[in-house]
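J.: here is my input, please return the structure:
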Amino acid sequence: MAVVVGYAGNDEGRAALARAAAEASLRGTSLLVVDTGREPTPAAELAAALDALDVEHEVVPPGPVRDAAEEVIAAAAGAELVVIGLRRRSSVGKLILGANATRILLESPCPVITVKPPAPAR
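T.: Now for the predicted structure:
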């Protein structure tokens, strides 16, 4: 069983990747990285992020349809945990969770952890 992470090359994706790597290490399992960005993450960028982690990993390339939620849910079959990043939202935005995050939370066959990147310094 692996820890699955939905990764996009943004602050939320980097926060999710760091937490997922920590969870995989704690659980003694591998990391399955699903590239969920609107555009595929450049291979060199993703390789650099993964090389900095001390955990066995595999990358699931983006599917032809680019349905991020569906790709994460499919990868989660048999997984131990899913980790996704969420962006900070305004007061009104907090009433609505993103469509992909909502689908993953509701349809994942295993527990889901959501993380946010650190707050910007004020």
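
J.: going by C-alpha atoms from here, please, whenever you check contacts or count neighbours.
T.: Will do.

J.: now do the strands in this structure.
T.: Read by DSSP state E, the chain holds these strands, from start to end of the chain: 2-7, 30-35, 57-60, 81-85, 112-115.

J.: please provide the structure for the following sequence as well, for comparison with the first:
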Amino acid sequence: MTDSGTTSGAASTLVVGYSAKPEGRAALARAIRIARTNDAKVVVVHTSADDEVTDVQDLMESTGLQFDIHQAPDVLDPAEELIKVSESSPDALIVIGLRRRSPVGKLLLGSNAQRVLLDASCPVLAVKAEATAPS
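T.: From the prediction side, this is the model:
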């Protein structure tokens, strides 16, 4: 990863774990920035309600990027779906968001984030949640 937030071996597909929480929005914002730089496709894997998906659809259409939106069939196991979707592209990069935690909470990652980091066969970019909306 370079200082500008782009990958050195540019991925052609960015698989984003999205929820309407700050960490999901941060992951999507970073994936959009990387996709613009690398002319990559964005695949949004979400567990959100239908009205939230409409907002994501509108946002992605406004970017001019190539994208797909994929509903995770099992909202209790989004990590599995992220890994599965990433395996369909030989040069995928998974982008996930992490929420800020207390000092005690820092001892453990969220179970979904930990599973993606440990089990994905492709690179994973973990983005800290910020107070900014996707651009």
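
J.: TM-score of the superposition?
T.: Aligned and superposed, the two chains score 0.85 in TM-score terms (TM-score structural alignment, normalised by the length of the first structure); 117 aligned residues with a Cα RMSD of 1.8 Å.

J.: sorry, back to before: same list, the strands of the first structure, but as TSV with distance to Arg103 of the first structure please.
T.: Formatted as TSV, those follow (distance: least, Cα to Cα, whole Å):
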stretch	distance to Arg103 of the first structure
strand 2-7	13
strand 30-35	15
strand 57-60	19
strand 81-85	12
strand 112-115	11
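
J.: between these, which gets nearest to Ala47 of the first structure?
T.: strand 57-60 (9.4 Å; Cα to Cα).

J.: where in the second structure does the closest one fall?
T.: Mapping strand 57-60 of the first structure onto the second structure (TM-score structural alignment) gives residues 67-70.

J.: for the matching stretch, which outside residues touch it?
T.: Stretch 67-70 of the second structure is contacted from outside by 41-46, 57, 60, using Cα atoms under 8 Å, 6 or more residues apart in numbering.

J.: now do the contacts for the most centrally placed residue in the second structure.
T.: Of all residues in the second structure, the one closest to the mean position by Cα atoms, centre = their mean is Val16, 2.2 Å from it. By Cα under 8 Å, 6+ apart, Val16 of the second structure lies in contact with 27-28, 31, 42-45, 82, 94-96.

J.: same deal with Lys128 of the second structure?
T.: 23, 26-27, 97-100.

J.: circling back to that earlier point, mean shift of the match of strand 57-60 of the first structure relative to the first structure?
T.: Superposing on the first structure and averaging over aligned pairs (mean Cα distance after the TM-score superposition for the first structure), stretch 67-70 of the second structure comes out at 0.6 Å.

J.: can you check which helix is longest in the first structure?
T.: Longest helix of the first structure, by residue count under DSSP state H: helix 11-27.

J.: counting by contacts, list what that one packs against.
T.: strand 2-7, strand 30-35, strand 81-85, strand 112-115 (3 or more Cα pairs under 8 Å, 6 or more residues apart in numbering; DSSP states H and E).

J.: now render these as TSV, adding distance to Val59 of the first structure.
T.: As requested, these are exported to TSV (distance: least, Cα to Cα, whole Å):
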stretch	distance to Val59 of the first structure
strand 2-7	10
strand 30-35	5
strand 81-85	14
strand 112-115	19
